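Engineer: Need the 3D shape of this:
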Amino acid sequence: MNKENHKKILVLNGPNLNLLGTREPETYGHNTIDQLEALSVEAAAKHGLTVDFRQTNSEGILVDWIQEGRNGYAAIILNAAAYTHTSVAIHDAIAAITTPVIEVHLSNVFAREEYRHHSYVSDVAKGVICGFGTHGYVLAIDSVASMLRNQS
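Structural biologist: This next block holds a predicted model:
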């Protein structure tokens, strides 16, 4: 991987996150997906990193993007949303790549419905951040920056 690719983070967002700011704001907060993207870009820039920020409601597209992340990205930050709890395909896509994946959730999934306590992502992720709202993305970006410094 060249140095330029070493500075890119792929931030992937799953289903219904396009509705941030209006969907259950008591659970997911009042920030929109566009505000979350701006926050992520700003947090990455502080570390000299760039962000490729995407959202889809389609499981297959999310799998394609995870596979795309195996080349050219230092890390993937993934909020698979509901697919976290249902998708073996997303698990297998992550297991098939060597790019580190950090799982992020806006809400504390362990303080919610029982079915949200299981993640098909966690056992193949480098780490998990949940319950800090949009700041969880900043924490994930800070973690990627730390991993990159430790690799140098």
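Engineer: going forward, measure contacts and count neighbours with C-alpha atoms only.
Structural biologist: Noted.
Engineer: Secondary structure element for Val51, which one?
Structural biologist: Assigned by DSSP states H and E, Val51 falls within strand 50-55.
Engineer: Residues touching that strand, excluding its own?
Structural biologist: With contacts defined as CA atoms under 8 Å, 6 or more residues apart in numbering, strand 50-55 is touched by 7-15, 17-18, 37, 40-41, 44.
Engineer: run the last query once more with 6 Å
Structural biologist: By CA atoms under 6 Å, 6 or more residues apart in numbering, the residues outside strand 50-55 that reach it are 8-14, 41, 44.
Engineer: If you count contacts, what does the helix or strand just after that strand end up packed against?
Structural biologist: Next in sequence after strand 50-55, counting helices and strands by DSSP H and E, comes helix 59-68. Helices and strands touching helix 59-68, by 3 or more CA pairs under 6 Å, 6 or more residues apart in numbering; DSSP states H and E: there are none.
Engineer: Another sequence for comparison is provided below:
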Amino acid sequence: NGPNLNRLGVREPSIYGMATLADIEAMLRDRLQERGYDLIFRQTNHEGELVEFVHAADGANGVVLNAGAYTHTSVALAD
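Structural biologist: Predicted structure coming up:
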């Protein structure tokens, strides 16, 4: 999870809702555990650290990435 997603539930709740990133993590963790999957959940506001998270997932069955604003600006993540 990319920049400012740690502000969910606080930043403009009329637009982004009241659910916090911790709420979303708990919901995903419960649903995935019911299906026998593990979840590694991370958040950073730093592009380079986000790239390192992706590299560390090499060999994982899958990666779900909400890169936030970096979807518009990051060549490193698009690559």
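Engineer: Could you quantify their similarity as a TM-score?
Structural biologist: Once superposed, chain against chain, the TM-score is 0.93 (TM-score structural alignment, normalised by the length of structure 2); 79 aligned residues with a CA RMSD of 0.9 Å.
Engineer: So for structure 2, the centremost residue is which one?
Structural biologist: Asn1 (2.3 Å; CA atoms, centre = their mean).
Engineer: which residues does that residue contact?
Structural biologist: Per CA under 6 Å, 6+ apart, neighbours of Asn1 of structure 2: 43, 66-67.
Engineer: Give the aligned range of the strand holding Val51 of structure 1 in structure 2.
Structural biologist: Alignment of strand 50-55 of structure 1 against structure 2: residues 38-43, by TM-score structural alignment.
Engineer: Can you list the buried residues in that stretch?
Structural biologist: Gln43 (16 or more other CA atoms under 10 Å).
Engineer: How about stretch 54-73 of structure 1?
Structural biologist: Counting neighbours by 16+ other CA under 10 Å, stretch 54-73 of structure 1 gives 54-57, 59, 62-63, 65-67, 69-70, 72-73 as buried.
Engineer: Show me which of these is closest to Gly127 of structure 1.
Structural biologist: Using CA to CA, Ile66 is the member of those that lies nearest Gly127 of structure 1, at 16.0 Å.
Engineer: What lines up with that closest one in structure 2?
Structural biologist: So, by TM-score structural alignment, Ile66 of structure 1 is matched to Val54.
Engineer: Not counting its neighbours along the chain, what's nearest that match?
Structural biologist: Val63 (7.6 Å; CA to CA, 6 or more residues apart in numbering).
Engineer: What count of nearby residues applies to Arg149 of structure 1?
Structural biologist: As a burial measure, Arg149 of structure 1 scores 9 neighbours (other CA atoms under 10 Å).
Engineer: same deal with Tyr28 of structure 1?
Structural biologist: What Tyr28 of structure 1 shows, counting by other CA under 10 Å, is a neighbour count of 22.
Engineer: can you pull the buried residues of the longest helix along structure 1?
Structural biologist: In structure 1, assigned by DSSP state H, the helix with the most residues is helix 135-151. Of all the residues in helix 135-151 of structure 1, those buried under the rule 16+ other CA under 10 Å are 135-142, 144-145.
Engineer: and if you look at stretch 14-30 of structure 2?
Structural biologist: 20-21, 29.
Engineer: How far off centre is that stretch?
Structural biologist: Chain-centre distance of stretch 14-30 of structure 2: 11 Å, with CA atoms, centre = their mean, to the nearest Å.
Engineer: repeat for stretch 58-73 of structure 2
Structural biologist: Using CA atoms, centre = their mean, the offset of stretch 58-73 of structure 2 from its chain centre is 7 Å.
Engineer: what sits up against it?
Structural biologist: Contacts for stretch 58-73 of structure 2 (CA under 6 Å, 6+ apart): 1-2.
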